[in-house]
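>>> Fold the following, please.
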Amino acid sequence: MGKVIIFNAIRFFVVVLLQVALFKNIGYYNLASVFPYIFFIFLLPIGLPNVVLFVTAFLTGLTVDAFYDSVGVHAAACVALALFRTFFHKITLEVEIKDSFNTPSLGEMGTKWFLPYVFFGTLIHHLTLFLVETFSFTNFLYTLASIILSSIFTVSVIFLMSLLVYKRKSRINSI
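You can find the predicted model right below:
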């Protein structure tokens, strides 16, 4: 358990540092931005209690808000992502897996499960982020384009990051 906490703390600092130092300055004409810091929330252990999950997601968003000079927008989006994550785990995972502390990674869960998990989670995060940020329907098409393009951009970067840290699931051959 202590090993999981230390590993996730290191992952938190690395992902937030990458977001603030590198990905904050990457965008496409102020239309598409990339937010791969949410990869940290996706990779939190499956059996994590909901209170810990929501507090961790809120603090992750608040940390990014501090560097982006936004007022709780990322925190709200991360909490929405944590809510999606609990719902997605509830409807797609078996009971034995829900109680484990496995990391829901590409190597552990497989592509069929991991890609919809990341895609829909990113879409929920970006939908909440951009709608709370604009808080208006005056430029709805521009906001919708930002949501879609940023989601595609973020999912691509998260998929590349998950391929970089890909570890094949260990399978035990039973006779």
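>>> contacts, neighbours, all on C-alpha from now
OK.
>>> so what's the one residue sitting closest to the centre of the chain up against?
Geometric centre of the chain, nearest residue: I38, 2.8 Å, by Cα atoms, centre = their mean. Residues near I38 by Cα atoms under 8 Å, 6 or more residues apart in numbering: C78, T122.
>>> With the one 3 residues further on instead?
I41 makes contacts with A57, C78, L81, A82, as judged by Cα under 8 Å, 6+ apart.
>>> My reading is that it is in a helix; is that accurate?
Yes: the assignment for I41 is a helix, going by DSSP: H, G, I helix; E, B strand; the rest coil.
>>> what separates it from A77, distance-wise?
According to Cα to Cα, to the nearest Å, I41 and A77 sit 11 Å apart.
>>> repeat for V64
11 Å.
>>> who has more neighbours, the two?
Neighbours per residue (other Cα atoms under 10 Å) separate V64 from A77, with A77 holding more: 26 against 22.
>>> correct me, but that one touches G121?
No: A77 lies out of contact with G121 (Cα atoms under 8 Å); the separation is 10.3 Å.
>>> and this one, so I can compare the two:
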Amino acid sequence: MTGSSMVRALFSLFLYFLVQVFVLKDIVLFGDAFCFLYVFALLLLPLEVKTMSIMLVGFFFGLSVDAFYDTTGMHAATTVLITFVRASWVKANTPRGGYEDNVLPTLMNLGPIWFVAYSLPLILLHHLAFFYIDMAGTASFSVLFTKVLSSTFFTFILGLIVQLLFYQRKRGI
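Take a look at the predicted model:
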């Protein structure tokens, strides 16, 4: 990872963090759908980032979100979980020719089918773990199921919109 791509990644993390804690924190659709857009900041980091490095970033990023949400480590735990699973999931979804160097795993760079297969299960895992911890296993399955699915789709759709508006395709030579 080059110096300029590192600066861009850190700037991106910072922007996602600001949007999450100052704009999206209080937005809930129909009392069930929460948007955790900050998850995209971790999913869109370059594929070359090592697992331990991204887990550390995920931990401190989640801990920072926890500070604003008063959730005592729930975001940190779930971001560490998805960053741990991310490396295996990227390998499982590797295209036949492999990945280009220094490419961001965005919708425009790797295509819609790959991106949905990559991001949607990780977002679902994040939300399932988060709401299960939040409810401490005490809520009914239907309440958990409703929150997880509605929040996953809300987060995913908003993440796609952000990518379509603000991300560009990496230009080849």
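>>> ok, back up a step: let's have the contacts of I41 of structure 1 in JSON lines, adding distance to H126 of structure 1 and secondary structure.
Listed next are the contacts of I41 of structure 1 as JSON lines, based on distance: Cα to Cα, whole Å; DSSP: H, G, I helix; E, B strand; the rest coil:
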{"residue": "A57", "distance to H126 of structure 1": "14", "secondary structure": "helix"}
{"residue": "C78", "distance to H126 of structure 1": "9", "secondary structure": "helix"}
{"residue": "L81", "distance to H126 of structure 1": "9", "secondary structure": "helix"}
{"residue": "A82", "distance to H126 of structure 1": "13", "secondary structure": "helix"}
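>>> Neighbour-wise, which one of those residues leads?
Most neighbours among these, by other Cα under 10 Å: C78, with 31 neighbours.
>>> Would you map the helices across structure 2?
Using DSSP state H, the helices assigned to structure 2 run over residues 3-19, 38-43, 51-69, 74-92, 107-110, 112-135, 141-166.
>>> Show me the one of those helices that comes nearest G31 of structure 2.
Each of those has some distance to G31 of structure 2 by Cα to Cα; the shortest is helix 141-166, at 8.8 Å.
>>> Can you give me the buried ones in that closest one?
144, 147-156, 159-160, 163 (16 or more other Cα atoms under 10 Å).
>>> Let's have the helices of structure 2 in a markdown table, adding distance to E100 of structure 2.
Formatted as a markdown table, these follow (distance: least, Cα to Cα, whole Å):
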| stretch | distance to E100 of structure 2 |
| --- | --- |
| helix 3-19 | 15 |
| helix 38-43 | 17 |
| helix 51-69 | 19 |
| helix 74-92 | 13 |
| helix 107-110 | 10 |
| helix 112-135 | 14 |
| helix 141-166 | 19 |
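>>> Just say which of the ones you listed is most tucked in.
Mean neighbour count (mean count of other Cα atoms under 10 Å) peaks for helix 38-43 among the helices of structure 2, with a mean of 23.
>>> how far apart are that one and its match in structure 1?
Average distance, helix 38-43 of structure 2 versus aligned residues of structure 1 after superposition (mean Cα distance after the TM-score superposition for structure 1): 0.6 Å.
>>> can you tell me what part of structure 1 that helix aligns to?
The aligned range for helix 38-43 of structure 2 in structure 1 is 37-42, by TM-score structural alignment.
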